[in-house]
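Student: for reference, the sequence and a predicted model appear below.
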Amino acid sequence: MTKTIIGLDKAKSEELVKELNILLANFQIHYQNLRGLHWNIKGKNFFELHVKFEELYTDAQLKIDLIAERILTLQGEPLHTFEDYLHNGNVTVGKSISNDEQAIQLIVSSLTTLLSVEREILELSDEANDEGTNSMMSDFIAEQEKTIWMFNAWLTK
């Protein structure tokens, strides 16, 4: 069995890199959606949501960097073109959304997609004894589940 520089099975690490790149692509689309929502939101919830969307895109930007650095740690190459992101991502691209409920629904949908990918990575990282990736996914999942709960509470009439 061939090992990586951090002592993990090379084949399992390559599979993790592939899945982490899918997560990276989805996060990049999610990030860009959040920027667009921040810029374009209108209505009575403008002030509340404008600030919230900035908080979310700042957090997404940090996570994007963590994912890319984890890919590099596993001796992979992070995707880095918009073409790659659109080809590998499943997050819905939000275009010209200015309505508060549509914006929140897009975020919930995007986070649900991210959670699905993260849970797959969590399984793979557990099988590979990759505690670094495992810990990162656990942290992301816990935070995003709470965010989904909060946004669903906001959407409740």
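Tutor: Great, that's in hand. Numbers count the residues shown, from 1 in each chain.

Student: going by C-alpha atoms from here, please, whenever you check contacts or count neighbours.
Tutor: OK.

Student: find the nearest non-adjacent residue to the spatially most central residue of the chain, please.
Tutor: Closest residue to the average C-alpha location of the chain: residue 27 at 3.6 Å, with CA atoms, centre = their mean. Spatial nearest neighbour of residue 27, chain neighbours left out: residue 64 (6.4 Å); criterion: CA to CA, 6 or more residues apart in numbering.

Student: residue 101 versus the one you found, what's the distance?
Tutor: 26 Å (CA to CA, to the nearest Å).

Student: equivalent analysis for residue 95, please.
Tutor: 14 Å.

Student: second structure for comparison follows:
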Amino acid sequence: MNYIGIDEDVAAGEIKALNSLLASYQVFYQNLRGFHWNIKGEKFFGLHEKFEEYYTAAAEDIDAIAERILTIGGAPLHSISQYLKESKIREVTEVSEARTAVESILEQYIELVNLERPILDQSAEANDEGTNSLISDLLAKQEKTIWMLSSWLK
């Protein structure tokens, strides 16, 4: 058992999954920054502000994920090369059109949710309430955002 009472082998699996999520979040964050900086057109003002809201929230989530990795005895990834290698989300460049940016953000939120659901199951089985709570909170926010982005696209 580690110092917070989680089996070390189980924690190692969680750490691996959380680091993959962290890497994906970091690429997602940078994609959001790019959309924020490069959006053009009649929807500029609203989307420029919305994308800033998204990347600000993502930065807070990134910190929470990294701190959870540390809490359960791991070391968070912290280099660009590691992020690019481990991320399930790919870099998106040269997008300035509103619909394309929103579609991309929607796809990336869906990918994050797909990464988080197995972590939720894994942490529940490990009786790791801290990780479970973190991931549950992320999922609730992201599911609502997915609904909103989907509605915007209709």
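Tutor: Happy to help now that I have it. The structure presented is a predicted model; accordingly, all values stated were derived computationally and were not measured.

Student: picking that back up, the residue nearest to the centre of structure 1 pairs with which position in structure 2?
Tutor: In structure 2, the residue matched to residue 27 of structure 1 (TM-score structural alignment) is residue 25.

Student: next up, the contacts around that match.
Tutor: 58, 62, 87, 89, 112 (CA atoms under 8 Å, 6 or more residues apart in numbering).

Student: could you do residue 59 of structure 2 as well?
Tutor: residue 29.

Student: find the nearest non-adjacent residue to residue 48 of structure 2, please.
Tutor: Per CA to CA, 6+ apart, closest to residue 48 of structure 2 is residue 36, 5.0 Å.

Student: show me what the one you found lines up with in structure 1.
Tutor: Per TM-score structural alignment, residue 36 of structure 2 is aligned with residue 38.

Student: residue 60 of structure 2 now?
Tutor: In structure 1, residue 60 of structure 2 lands on residue 62 (TM-score structural alignment).

Student: what's around that match, how many residues?
Tutor: Residue 62 of structure 1: 10 surrounding residues under other CA atoms under 10 Å.

Student: the one 4 residues further on now?
Tutor: Neighbours of residue 66 of structure 1 under the rule other CA under 10 Å: 15.

Student: what about it, which helix or strand?
Tutor: Taking DSSP states H and E as the criterion, residue 66 of structure 1 maps to helix 46-73.

Student: next: residue 150 of structure 1.
Tutor: Going by DSSP H and E, residue 150 of structure 1 is part of helix 131-155.
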